[in-house]
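S.K.: mind looking at a prediction? Sequence and model below.
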Amino acid sequence: MSELIGGIGRELAISCLLRLPRSYYYDVACVDRSFYSLVRSGNLYRLRRAVGIAEQMIYCSCNVLEWEGFDPCRQRWFGIPSMPPIECFMLADKESLAVGTSILVFGKRVESHVVLRYSLLTNSWTTGEMMNTSWCLFGSASFGEKAIVAGGIGQSGPLSSAELYDSEMQTWTTLPSMSRARQMCSGFFMDGKFYVIGGKAERHNEVLSCAEEFDLENGSWHLIPDMAQGLNGGSGINVRYNLVFGSFDVVGVECKKSHASWIVLDK
């Protein structure tokens, strides 16, 4: 690797390459075997994390099996391999979750579920580890190497289940259940805690207007009182507040963290 950057030594060469945009990694790896080994082993990403280097990347699937990545800082699109042609991903909806150096894609066959895992390290798709309880239409979010999925629907209807995924170990751990069963909900992390908002309950498609907060340190859920009006839609985050947007009328609801109250914003 030292020859790659003018013989400056391995340690300094790695320090320079840590700051290289991730979307260029495989271009460089093609001309240097030791750098290629660092990428595939995951050590490069661990070193980046240790020194606080982070990049924002967007991954999207606009066609049935095809995915692309976008580097917003450099305004650059880059391709990733297509998913394997598994029938359930070609004929039905799929759900996805980016965590650590992986993308997980969840699908449902007629009698079972399937998970595919894309690895940034190997630039390839493999079969992923199944959750302890299979379900879909859940809320999910990731924080570094960890992700949480909660709620959703199983064979018996909406669920209050939750599970934690460790992308380093590729394992699922069952968490305590939420207070309310819900499907089609939204999830996000804020200040080291996981939140689930909205969704539909088990009774008569009731739209839930409450949220729940999961504290990873003490492993418990806390119910956040009802929003000013029930909203079943997406969520967005800024550093001070959480903003939740309705799916039909563009209504914003702001949750003030200091006293867990909701304020309706302008349409």
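M.R.: Nice, thanks for sending it over.

S.K.: can we go C-alpha only for contacts and neighbour counts from here?
M.R.: OK.

S.K.: for the residue lying closest to Gln155 once chain neighbours are set aside, the count of nearby residues, please.
M.R.: Closest residue in space to Gln155, ignoring its immediate chain neighbours: Trp135 at 7.9 Å, by C-alpha to C-alpha, 6 or more residues apart in numbering. Neighbourhood size, Trp135 [other C-alpha atoms under 10 Å]: 24.

S.K.: contacts only, for Trp135.
M.R.: Taking C-alpha atoms under 8 Å, 6 or more residues apart in numbering, we find Trp135 in contact with 113, 152-155.

S.K.: got another one to weigh against that:
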Amino acid sequence: MELLPEEIERECLLRVSYKSHHNLRAVCRSWEAVVKSSRFYQDRKKFGMGEERICLIQALPQQHEYKQRSAPAYGVTIYDPLKSSWERLPNIPTGFPLFSNCVCVNQKLVVLGGWNPHTWEDSKAVFVYDFCSCTWKSGTDMPTLQSFCACSVSPQGLIYVAGGHDQNKNALRRAAAYNVEKDKWEVLPDMQSERDECHGAFLQGKFYVISGYETQSQGRFERSAQVFDPETRLWSTLENMFKFGGSAHACVAAFGNLYFFEKDGVMEYDCEGNEWRKVCSLPLDIKNVTRASVWRESVFLCGSANGSGDTVFYMFRPPSNGEVGSQNWIPVQRPQNYMGFVQSSASLEI
């Protein structure tokens, strides 16, 4: 059998869907080496062959009526905006943690912390789903128990976590960074103040831990942010950064800006002036936005519908040249069995 020239063979492999990459690895050693290389996925992105997906940690449909009185079971939903297709990943063998964070690095989905779904105890566990091999594996445990912590990915691909609370519900100052490729944690200096139920975002190269509350003021959210500079390894406090009260979970860093979606509309943050400005209103059928993640030139939003517990989804396109209107919002249709509450979301390119 005549073999294809190496460059043509590689061009063919680059075009194969990620769902078949684990099969490509099994064909021969040379294909395995190609598909396992970081350059392979860099070239897929470079030549416009990458597949972009949105990952949602979403409540699964209740199978029995009696389960409505218990905590919902969660799984990973994968949404492809280009094909409007929905599917679910295989579940974590030990069960999916409650109230966990998820982030994406390279071709991996990382699920951090939360509660053990069987004991409801806080968990240090880290789970990594590799889209190239279509398998889950356990990562190195977090250095400390940190449920409801801030979490975000740096431009260098490190996962930063900070704050949250321990098993006794005490708010924490602790912070750490996780290198997914090396499966290694680095403990960072503590924040200047405790922050429980805080939200993380990278903005202008710095890690922002937004809002949250201290142990003694549980439920009374701070309006300041803790800001970590990876270069100096120092924390600073930015007063009056978050002026809305309540949780900052509907914040997202996108296109060099920070956006917050609240009942009064879409707010954009000005780092230089430490001010927010309204850029447009929310659609009428969103009661509140609970999660947001970037997809291409848009922001994918999860929220609740007015007058019901149903989850609704939208794509938001930030206004350009001051143009504001219905063109900024694209409703996302979802099948009936994909209407569960979304506890975390992230996007990736494979």
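M.R.: That came through fine. Since we're looking at a predicted model, the values are computed, not measured.

S.K.: report the TM-score for the pair.
M.R.: Here the superposed chains carry a TM-score of 0.78, computed using TM-score structural alignment, normalised by the length of the first structure; 254 aligned residues with a C-alpha RMSD of 3.1 Å.

S.K.: can you tell me the closest non-neighbouring residue to Cys134 of the second structure?
M.R.: Using C-alpha to C-alpha, 6+ apart and skipping residues adjacent in sequence, the residue nearest Cys134 of the second structure is His22, 6.9 Å away.

S.K.: what about the one you found, which SS state?
M.R.: Classification of His22 of the second structure by DSSP: H, G, I helix; E, B strand; the rest coil places it in helix.

S.K.: same thing with Leu44 of the first structure?
M.R.: The three-state assignment at Leu44 of the first structure reads helix, by three-state DSSP.

S.K.: burial count for the residue mapped onto Asp196 of the second structure from the first structure?
M.R.: In the first structure, the residue paired with Asp196 of the second structure according to TM-score structural alignment is Gln183. Using other C-alpha under 10 Å, the number of residues around Gln183 of the first structure comes to 28.

S.K.: what separation do you get for Gln183 of the first structure and Leu159 of the first structure?
M.R.: In this view, Gln183 of the first structure and Leu159 of the first structure are 7 Å apart by C-alpha to C-alpha, to the nearest Å.

S.K.: overlap of the contact sets of these two?
M.R.: 151-153.

S.K.: give me the subset of those residues lying in strands.
M.R.: Members of those lying in strands (criterion: DSSP state E): Ile153.

S.K.: ok, the nearest residue to Leu97 of the first structure once chain neighbours are set aside - contacts?
M.R.: Spatial nearest neighbour of Leu97 of the first structure, excluding adjacent residues (C-alpha to C-alpha, 6+ apart): Leu104 at 5.1 Å. Going by C-alpha under 8 Å, 6+ apart, Leu104 of the first structure touches 96-98, 115-118, 128.

S.K.: to which residue of the second structure is Leu104 of the first structure aligned?
M.R.: With the correspondence set by TM-score structural alignment, Leu104 of the first structure lines up against Val110 in the second structure.

S.K.: also Gly219 of the first structure?
M.R.: When the second structure is aligned by TM-score structural alignment, the residue opposite Gly219 of the first structure is Arg233.

S.K.: please name the nearest non-neighbouring residue to its match.
M.R.: Take Arg233 of the second structure and drop its neighbours on the chain: the residue closest to it by C-alpha to C-alpha, 6+ apart is Pro189, 7.2 Å away.

S.K.: thought the one you found was touching Ala177?
M.R.: No - taking C-alpha atoms under 8 Å as the definition, Pro189 of the second structure is not a contact partner of Ala177, at 10.6 Å.

S.K.: more crowded one of those two?
M.R.: Under the criterion of other C-alpha under 10 Å, the comparison of Pro189 of the second structure against Ala177 puts Ala177 first, with 21 against 14.

S.K.: against Asp183 of the second structure, how distant is the more buried one?
M.R.: From Ala177 of the second structure across to Asp183 of the second structure, the span is 11 Å (C-alpha to C-alpha).

S.K.: and the aligned partner of Tyr79 of the second structure in the first structure, how far is that from Trp77 of the first structure?
M.R.: In the first structure, Tyr79 of the second structure lines up with Phe70, judged by TM-score structural alignment. Phe70 of the first structure sits 4 Å away from Trp77 of the first structure, going by C-alpha to C-alpha.

S.K.: who's more crowded, these two?
M.R.: Neighbour count, other C-alpha under 10 Å: between Phe70 of the first structure and Trp77, Phe70 has more, with 17 against 13.

S.K.: the helix or strand containing Cys104 of the second structure vs the first structure, average offset?
M.R.: For Cys104 of the second structure, the host element (DSSP states H and E) is strand 101-105. Once the two are superposed, strand 101-105 of the second structure sits an average of 2.7 Å from its aligned residues in the first structure (mean C-alpha distance after the TM-score superposition for the first structure).

S.K.: gap between that strand and the chain center?
M.R.: Distance of strand 101-105 of the second structure from its chain centroid, counting by C-alpha atoms, centre = their mean, to the nearest Å, is 5 Å.

S.K.: may I see the buried residues of it?
M.R.: 101-105 (16 or more other C-alpha atoms under 10 Å).

S.K.: helices along the stretch 151-267 of the first structure, start to end?
M.R.: Here the stretch 151-267 of the first structure has no helices by DSSP state H, counting those that start in this stretch.

S.K.: can you pull out the strands in it?
M.R.: Secondary structure of the stretch 151-267 of the first structure (DSSP state E, counting those that start in this stretch): strands at 153-154, 157-158, 162-166, 171-175, 186-190, 193-197, 211-215, 220-224, 235-237, 241-245, 252-256, 261-264.

S.K.: would TSV of these with distance to Ser140 of the first structure be doable?
M.R.: As requested, the strands of the stretch 151-267 of the first structure are arranged in TSV below (distance: least, C-alpha to C-alpha, whole Å):
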stretch	distance to Ser140 of the first structure
strand 153-154	13
strand 157-158	15
strand 162-166	9
strand 171-175	13
strand 186-190	5
strand 193-197	8
strand 211-215	12
strand 220-224	15
strand 235-237	11
strand 241-245	15
strand 252-256	19
strand 261-264	22
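
S.K.: closest to Leu17 of the first structure out of these?
M.R.: Judged by C-alpha to C-alpha, the one of the strands of the stretch 151-267 of the first structure that comes nearest to Leu17 of the first structure is strand 162-166, at 26.4 Å.

S.K.: mean deviation (superposed) between the closest one and the second structure, please.
M.R.: Mean deviation for strand 162-166 of the first structure: 0.7 Å (mean C-alpha distance after the TM-score superposition for the first structure).

S.K.: so where in the second structure does that strand end up aligned?
M.R.: The aligned range for strand 162-166 of the first structure in the second structure is 175-179, by TM-score structural alignment.

S.K.: buried residues in that stretch?
M.R.: Buried residues in stretch 175-179 of the second structure, defined by neighbour count with 16+ other C-alpha under 10 Å: 175-178.
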